[in-house]
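K.L.:
any chance you can model this:
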Amino acid sequence: LTAIDFDYTIINDNSDTVVRQLLTDVPQSVEDLRGIHGWTFYMNEILRLLHLNKVPASEIIEAVVCIPPTPNMIDMFHSLKKMDCEVIIISDANTIFIEEWLKAHGVRDCIHKIYSNPAKLQGRRLTVKGYHEQNWCRISAKNMCKGYILSEYIMEREKAGTVFRYLSYCGDGRNDLCPILRLRAEDFVFPRKNYTLDKLLKKSDKVKCKIIPWSDTKIIVQTLQNLCVKKK
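P.N.:
Below is the predicted model of the structure:
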């Protein structure tokens, strides 16, 4: 099983900030919402302002779809599919941005499941809300504990008869730390080199799994291919 983040991991930018840039001016009262209610609440308000400014949902989605992938990410998805590796996305972006980007780049069928903040089109307006509201994890955002989501998926698959011999996690940010702390010694984390997660892992003494930083996904594919050979 490989779990992977979206912003700055699959894509080489942050989908929310790209969309935010479609607005020429955001009132300070809206900017203040980030500190009061959190990022996802703020982004829902940004989407409302875009609608009020007559920016169509198609233009918003096009801005996201045009974000380039990180180096060799598309090839990695195809390689993992050939290896019969289950891939899930756990992201604090939203379901529409992720789904549309994957479809546009021809890799939607490489992903088993997407866990993200649910978004939908209401009339001509995009809306987004938090994935869940949690108070049990201090190192995660209140709308998404990625460690909880990863553990739930593993248990769900075990109930269906699939037990993963190896787990790997690929991410870049602070909110990727919780799932990594749940990985075992035989598992792998692939932090994007020189990003926040990479720096946090260098300081942490709680991580049990193997750490392999990356700037190109070729090293991820090579590592997982070697695991497949070991399994045989």
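K.L.:
rest of the way, CA atoms for contacts and neighbours
P.N.:
Will do.
K.L.:
okay, now stretch 123-138: how far is its last residue from its first?
P.N.:
Length of stretch 123-138, first residue to last, Cα to Cα, to the nearest Å: 37 Å.
K.L.:
next: stretch 18-27.
P.N.:
Start-to-end, stretch 18-27 (Cα to Cα) is 18 Å.
K.L.:
could you do stretch 105-114 as well?
P.N.:
Start-to-end, stretch 105-114 (Cα to Cα) is 16 Å.
K.L.:
which positions within it qualify as buried?
P.N.:
107-108, 110-111, 114 (16 or more other Cα atoms under 10 Å).
K.L.:
what about it, distance to the chain center?
P.N.:
Mean C-alpha position of stretch 105-114 versus that of the full chain (Cα atoms, centre = their mean, to the nearest Å) differs by 13 Å.
K.L.:
residues touching it, excluding its own?
P.N.:
Contacts of stretch 105-114 with the rest of the structure, by Cα atoms under 8 Å, 6 or more residues apart in numbering, involve 74, 77-78, 80-81, 86-90, 95, 99, 102.
K.L.:
and if you look at stretch 68-87?
P.N.:
1-4, 8-13, 105, 107, 110-113, 215-218, 220-221, 225, 228.
K.L.:
and it, what's buried?
P.N.:
Of the residues in stretch 68-87, 69-71, 73-74, 76-77, 79-81, 85-87 count as buried by neighbour count, 16+ other Cα under 10 Å.
K.L.:
just to revisit the earlier point, could the buried residues of stretch 105-114 be laid out in JSON lines, adding secondary structure and distance to residue 205?
P.N.:
What follows is the buried residues of stretch 105-114, written out as JSON lines (DSSP: H, G, I helix; E, B strand; the rest coil; distance: Cα to Cα, whole Å):
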{"residue": "107", "secondary structure": "coil", "distance to residue 205": "36"}
{"residue": "108", "secondary structure": "helix", "distance to residue 205": "36"}
{"residue": "110", "secondary structure": "helix", "distance to residue 205": "34"}
{"residue": "111", "secondary structure": "coil", "distance to residue 205": "32"}
{"residue": "114", "secondary structure": "strand", "distance to residue 205": "30"}
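K.L.:
what's the closest of those to residue 45?
P.N.:
Of all those, residue 45 sits closest to residue 114, with 23.3 Å by Cα to Cα.
K.L.:
which stretch of helix or strand covers residue 48?
P.N.:
In the assignment (DSSP states H and E), residue 48 maps to helix 39-52.
K.L.:
here's the other one to compare against:
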Amino acid sequence: MAGLVVIFDFDKTIIDCDSDNWVVEELGINHLFTQLLHSLPWNSIMDRMMTELHNRGKTIEDVEKCLKKVPLHPSIASAIESAHAFGCDLRVVSDANVFFIETILKHHGLLDCFSEINTNPSLVDEQGRLRILPYHDFNSSPHGCNICPSNMCKGLVMEKIRALVSADGKKQLVYVGDGAPDFCAGLKLEEGDVMMPRKDFPICDLISANPLLTKAKIHEWSDWEELGANLLSTVNNALIDESSNTRTDQLVPLDCKYQNTLISATAHEALQKALPVSPPH
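P.N.:
Okay, here's the model as predicted:
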């Protein structure tokens, strides 16, 4: 599936929480975080929180252990693994940070499914303290977007991704997210692309308030079963579109619990001829 690129937000999209808030609350520094909330950018506060944890004797291993407890629904894990098995190019665009995202994805066996993670850089300094840095240097070169936070404009990241993946031909992009910055990312989608916004979250409010700005097809989701079904329906439809140019021996046999619930009977019949898919468990 060389023509399909699926881009995920991370917090409240792949995982069922905000990873920053999870660490702050689980490791007992929520009070200090709240105090700083209106005086510093969020990204800068998280860097300050990691210093506070270090000062309290918390190690990088403590942070890692905390992150491994983050809830990730089996349905989204299954959908990611299935899309990867089909050959989709999976990427992350997130305002979390490299350490948090890689730790969580690796723990759930999903890290190798993604070709790229676009997020705030992080590093462990010589003192053993986790440092979290901004994706965009907002002091020297502010991005100027009034939707996204100062440290990361997802729209600019999407422009970079499209340029990279389109270098060797036309690609269909799918974007999955929940927040206002994900709306900014979605504005970079074109006709034929797919936007998957989470229902009753800021992204849907912005889409509703600006109905003419989004060019992509919109498939909403409210829970991870619905997201998984929507994602695999999109993958399967793309597979059907490409099937005339793809030999059946190049397709990946897939045992997936989703039985293409959103695909029409005709499309489902066409898919079954191209790829053996087991019934739902």
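K.L.:
residues in the first structure aligned with the longest strand anywhere in the second structure?
P.N.:
Selection of the longest strand in the second structure by residue count, based on DSSP state E, yields strand 89-97. Aligning strand 89-97 of the second structure against the first structure (TM-score structural alignment) gives residues 86-94.
K.L.:
what about the helix holding residue 48 of the first structure, how far off from the second structure?
P.N.:
The superposed helix 39-52 of the first structure is, by mean Cα distance after the TM-score superposition for the first structure, a mean 0.6 Å from where its aligned residues fall in the second structure.
K.L.:
which part of the second structure lines up with that helix?
P.N.:
With TM-score structural alignment as the criterion, helix 39-52 of the first structure aligns to 42-55.
K.L.:
what of stretch 135-147 of the first structure?
P.N.:
Taken onto the second structure by TM-score structural alignment, stretch 135-147 of the first structure occupies residues 143-155 there.
K.L.:
using a markdown table, lay out the buried residues of stretch 105-114 of the first structure together with distance to residue 200 of the first structure.
P.N.:
Putting these into a markdown table (distance: Cα to Cα, whole Å) gives the following:
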| residue | distance to residue 200 of the first structure |
| --- | --- |
| 107 | 30 |
| 108 | 31 |
| 110 | 29 |
| 111 | 27 |
| 114 | 25 |
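K.L.:
which residues in the second structure form strands?
P.N.:
Under DSSP E, the second structure gives strands at 4-8, 89-97, 114-120, 122-124, 130-132, 172-177, 194-197, 217-218.
K.L.:
can you check which of these gets nearest to residue 60 of the second structure?
P.N.:
Of all the strands of the second structure, strand 130-132 comes closest under Cα to Cα, at 6.7 Å.
K.L.:
just give me how far that closest one sits from the chain centre.
P.N.:
With Cα atoms, centre = their mean as the basis, strand 130-132 of the second structure stands 21 Å off its chain's centre.
K.L.:
with the first structure overlaid, how far apart is that strand on average?
P.N.:
With mean Cα distance after the TM-score superposition for the first structure, strand 130-132 of the second structure departs from the first structure by a mean of 0.6 Å once superposed.
K.L.:
give me the contact list for the helix holding residue 48 of the first structure.
P.N.:
For helix 39-52 of the first structure, contacts defined as Cα under 8 Å, 6+ apart pick out 16, 20, 22-23, 30-31, 33-34, 56-57, 117, 124-130, 143.
K.L.:
can you do 6 Å?
P.N.:
The contact list for helix 39-52 of the first structure (Cα atoms under 6 Å, 6 or more residues apart in numbering) reads 33-34, 125, 127-128.
K.L.:
return the closest of those residues with respect to residue 203 of the first structure.
P.N.:
Closest approach to residue 203 of the first structure among these (Cα to Cα): residue 34, at 27.6 Å.
K.L.:
give me the distance between the closest residue to that closest one other than its chain neighbours and residue 168 of the first structure.
P.N.:
Excluding its sequence neighbours, the residue lying closest to residue 34 of the first structure (Cα to Cα, 6 or more residues apart in numbering) is residue 42, at 5.4 Å. Note on residue 42 of the first structure: its distance to residue 168 of the first structure, by Cα to Cα, is 31 Å.
K.L.:
go on, residue 98 of the first structure?
P.N.:
Per Cα to Cα, residue 98 of the first structure is found 20 Å from residue 168 of the first structure.
K.L.:
again, but for residue 58 of the first structure
P.N.:
Applying Cα to Cα, the value for residue 58 of the first structure to residue 168 of the first structure is 34 Å.
K.L.:
quick one, which of those two is more surrounded?
P.N.:
Neighbours were counted for residue 58 of the first structure and for residue 168 using other Cα atoms under 10 Å; residue 168 has more, 23 against 11.
K.L.:
and that one? What does it align with in the second structure?
P.N.:
That one, residue 168 of the first structure, aligns with residue 174 by TM-score structural alignment.
K.L.:
just residue 65 of the first structure next, same as before
P.N.:
Aligned by TM-score structural alignment, residue 65 of the first structure pairs with residue 68 of the second structure.
K.L.:
could you report the neighbour count for residue 167 of the second structure?
P.N.:
Residue 167 of the second structure has 9 nearby residues by other Cα under 10 Å.
K.L.:
hang on, the earlier thing: ok, of the contacts of stretch 105-114 of the first structure, which one's closest to residue 177 of the first structure?
P.N.:
Among the contacts of stretch 105-114 of the first structure, and counting by Cα to Cα, the member closest to residue 177 of the first structure is residue 90, at 12.2 Å.
K.L.:
now the closest one. Nearest residue, chain neighbours left out?
P.N.:
residue 115 (4.8 Å).
K.L.:
and the alignment partner in the second structure of that neighbour, how far from residue 8 of the second structure?
P.N.:
Under the alignment (TM-score structural alignment), residue 115 of the first structure pairs with residue 118 of the second structure. Shown here: residue 118 of the second structure relative to residue 8 of the second structure, a distance of 10 Å by Cα to Cα.
K.L.:
residues shared between the contacts of these two?
P.N.:
Counting by Cα under 6 Å, 6+ apart, the common neighbours of residue 118 of the second structure and residue 8 are residue 92.
K.L.:
look up how far residue 14 of the first structure lies from the equivalent of residue 25 of the second structure over in the first structure.
P.N.:
Under the alignment (TM-score structural alignment), residue 25 of the second structure maps onto residue 21 of the first structure. Residue 21 of the first structure is 11 Å from residue 14 of the first structure, where distance means Cα to Cα.
K.L.:
same deal with residue 168 of the first structure?
P.N.:
From residue 168 of the first structure across to residue 14 of the first structure, the span is 22 Å (Cα to Cα).
K.L.:
likewise for residue 218 of the first structure?
P.N.:
From residue 218 of the first structure to residue 14 of the first structure the distance is 22 Å (Cα to Cα).
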